[in-house]
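Engineer: my questions concern the predicted model and sequence given below.
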Amino acid sequence: MHDPEPDAALASWLRLDQTPGLGPLTARRLLSAFGLPQHIFSATPPALLAHAPAQVVQALKAPPSDATQALVERTLEWASVPGNQVLTLADAAYPPALLNIPDPPLLLYVKGQAALLARHALAVVGSRNATLQGRAHAEAFSAALSAAGLTIISGLALGIDASAHQGGLRGIGSTVAVIGTGADKVYPARNHALAHRIAEEGCIISEYPLGTPPVPHNFPRRNRIISGLARGVLVIEAAAQSGSLITARMAADQGRDVFAIPGSIHSPLSKGCHLLIRQGAKLVDDAQDILDELNIVGGIAQRPCPPPSAQDASAVLDAMGHDPVHPDTLAQRCGFDMPFVQAELLALELDNRIETLPGGMVRRLAAT
């Protein structure tokens, strides 16, 4: 039996995500203005028109379609199964690393060990048509990095991705698969056994609603999540024009490190890596090169908690990200006690660095 209050809150997020004509930028504007989906749906049309086009406002004020209602009910049922959950931007468990990318997903459908999403991580990507040597590199590097405590992020594709996941599962860091379909589907089918193992021992996530088929344009878009979750991206075997290079460019734009393994000058699958190295990616030929670059010594089992001396306004702002958040959620993200968080929020508001929204949510102001 579902707890009705969490179900109602999640249903509002799901309905918002399915609103016809509502794109991610407009959704974020509305959330910034009103705080939570429930407040958006209860707002008056004139208030909504200040932040969204008329056709979107009309869709927001209309009752949900039968298809949307059926999807909401199906998703609530899916999320009630142990190991499944849907994280929203307002959830304390939403991956901290995604909070500061330009376009974090409103929702994340999670299957497996969600705690991995808050761990230090490295993305490993490359060609679907990888050579035997390339797949061996992917598994060996990923196993060594996972043994040091880094969670391996990849996209569950054939080739380098699959080998990276297999290597990640060999260490304490485990692995996270970011997929381009609904979380209830496995693509490609050849990775079904691997996906089942990742769901048991690692984590599978998607920003797409349940039932979403493998639509080609969804895969490049999910790459920003692969890079966004990670401290850096390692590219192993990539052609000059490939999705791996898109991921690497997104990583650079997000301020992440980019690493590449060089190869033969005669191999088409080396051209992408060589291009990245010429553009400033760090050449690596051993997993220790990456650990040294990331200043990882002796392994890292989990994201360290801030020391007491770091309990200041900057730490609270960093945990806040750029989206509305409730103080209770902030306290959980920071690991600070609520009186401290409330005191810091008051100081930040008096300093015009944050503002309070309806429902007690707080939001960082653009100038900060």
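Structural biologist: Yep, that arrived.
Engineer: only C-alpha atoms from now on, for both contacts and neighbour counts.
Structural biologist: OK.
Engineer: skip the chain neighbours and tell me the closest residue to residue 129.
Structural biologist: Spatial nearest neighbour of residue 129, excluding adjacent residues (CA to CA, 6 or more residues apart in numbering): residue 159 at 5.7 Å.
Engineer: count of neighbours near that neighbour?
Structural biologist: Neighbour count of residue 159, defined by other CA atoms under 10 Å: 20.
Engineer: spit out the contact partners of it.
Structural biologist: When contacts are counted by CA atoms under 8 Å, 6 or more residues apart in numbering, residue 159 touches 126-130, 135.
Engineer: out of those, which is most surrounded?
Structural biologist: Per-residue neighbour counts (other CA under 10 Å) across the contacts of residue 159 peak at residue 126, which has 33 neighbours.
Engineer: check it against this one:
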Amino acid sequence: MHTLPMTDDELAAWLRLSMARGLKPAPLRSLLDAFGLPAALLGQTFAAIAAITDEATARAVLAAPDPDFDRHLTNVLRWRHEPGNEVLTLGDPAYPPALLTMTDPPPLLYAKGCLDLLNTRSVAIVGSRNATPQGVEDARRFARALSDAGLAVVSGLALGIDAAAHRGALGGAGSTIAVIGTGADVVYPAIHHQLAHEIAAAGAIVSEWPLGTSARSAHFPQRNRLIAGLSSGVLIVEAAMRSGSLITARLANEMGRDVFAIPGSIHAPLARGCHRMIKQGAKLVETPEDVLDELGWAVRPVAPAPGEVVSPASSLTPDARRLLDALGHSPATLEILAVRTEMEEAALQGTLLQLELGGYLTALPGGRFVRANHN
């Protein structure tokens, strides 16, 4: 394969094949392996193509392009020349190597942002669009820790767990990749315009769909296969029994990727999908370190943020130790902690602040507190 910049004619040939109706990625890959670049494939006879694949594939390859093809090519060429945008083909050295381990990698990828991330080892974090506050916090915390360890966090830019995973990863030392089910020039859901802007600036956005493609439910299972394909493992944070996240997990398992799931209460509807995956062999994880250990990934030491106070455990006051013990390992409100510790309100508030600054606990929405994962 060549490493020179792709000419407009070469891109036109790739685009024609990627948009050919009825031409699936797996047989296309076989044909490209046999004939080389798309221009050479498009010059073959019907018989030569059918001999390697089948007659239906040969018809799809040699069919006349769509009437809108020239307009679409013009749009792609214009989009490709905008800063940060790139069209990656199977013949491109920058094409994500993880996707090449799939049997059906997309022939074209539209990518925005830091393309080097597509060569970084990554973990997907997926889950419910209707996540609970605890699920959102878990997704954000795990993503931040995995990002700080040097992994890219892959997700699908959906509401709920996906968005929390992207935001957590953007706050870490690594970054995040959004694999979307629309054209790379379309943001869905629209409420994520700002998040998409931040990901394009510090991470990467990837789509296999033609520019201008709007959101359609049929696209998302196909999007999920790319999320699984890009990742060394997939972590499910919250999922109902019938969930797109479980499709991602199944696809990941079929590709030989690790599948992880965070357990929850037996009474919680969004824990049921995770429990089902654990019964089927997913690895139960309680901390980000569990994921890193399974992947054999060494944890990078992370320097404290400016102004962050990191206290050794031995420096905790007796009140702080008592409060931490009273907090246990489930979120608790101020009122519950006051009852458990019998501390005065002012002392309780001051001790909570000390523990939060020291990284021993995290304040959650709704006035609740939870012990940090390393304690």
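Structural biologist: Nice, thanks for sending it over. Keep in mind the model is a prediction, meaning the values are calculated, not measured.
Engineer: rewinding a little: how near is the residue nearest to residue 129 of structure 1 to residue 251 of structure 1?
Structural biologist: For residue 159 of structure 1, the distance to residue 251 of structure 1 equals 21 Å [CA to CA, to the nearest Å].
Engineer: can you check residue 148 of structure 1 too?
Structural biologist: For residue 148 of structure 1 relative to residue 251 of structure 1 (CA to CA), the value is 22 Å.
Engineer: check residue 344 of structure 1 too.
Structural biologist: The spacing between residue 344 of structure 1 and residue 251 of structure 1, counted by CA to CA, is 32 Å.
Engineer: who has more neighbours, these two?
Structural biologist: residue 251 (26 against 19).
Engineer: hang on, that one packs against residue 257?
Structural biologist: Yes. Look at residue 251 of structure 1 against residue 257 with CA atoms under 8 Å: they come within range, at 6.9 Å.
Engineer: can you check which residues contact both of these two?
Structural biologist: Common neighbours of residue 251 of structure 1 and residue 257, counting by CA under 8 Å, 6+ apart, are 232-233.
Engineer: circling back: now, which of the contacts of residue 159 of structure 1 lie within helices?
Structural biologist: Among those, the ones falling in helices (DSSP state H) are residue 135.
Engineer: closest to residue 340 of structure 1 among the contacts of residue 159 of structure 1?
Structural biologist: Ranked by distance to residue 340 of structure 1 (CA to CA), the contacts of residue 159 of structure 1 are led by residue 126 at 44.8 Å.
Engineer: tell me the contacts of the closest one?
Structural biologist: 159-161, 235-238, 244.
Engineer: redo that, cut-off 10 Å
Structural biologist: 134-135, 138, 154-155, 157-162, 164, 234-239, 242-245, 247, 260, 269, 272-273 (CA atoms under 10 Å, 6 or more residues apart in numbering).
Engineer: what separation do you get for the residue sitting furthest away from the middle of structure 1 and residue 59 of structure 1?
Structural biologist: Distance to the chain centre peaks in structure 1 at residue 266, reaching 36.0 Å (criterion: CA atoms, centre = their mean). Using CA to CA, residue 266 of structure 1 is found at 55 Å from residue 59 of structure 1.
Engineer: and residue 124 of structure 2, which of the three is it?
Structural biologist: Following DSSP: H, G, I helix; E, B strand; the rest coil, we place residue 124 of structure 2 in the strand state.
Engineer: aligned to it, what sits in structure 1?
Structural biologist: Alignment note (TM-score structural alignment): residue 124 of structure 2 maps to residue 123 of structure 1.
Engineer: its match - how many residues pack around it?
Structural biologist: Neighbours around residue 123 of structure 1, by other CA under 10 Å: 32.
Engineer: wait, it touches residue 161, no?
Structural biologist: Yes. At 9.5 Å, residue 123 of structure 1 and residue 161 qualify as touching, with contact defined as CA atoms under 10 Å.
Engineer: overlap in contacts, those two.
Structural biologist: With CA under 10 Å, 6+ apart, residue 123 of structure 1 and residue 161 have common neighbours 152-155, 177.
Engineer: what is the most widely separated pair among these?
Structural biologist: The widest separation within these (CA to CA) is 10.3 Å, between 152 and 155.
Engineer: these two: which has the busier surroundings?
Structural biologist: Taking neighbours as other CA under 10 Å, residue 152 of structure 1 and residue 155 compare with residue 152 leading, 35 against 26.
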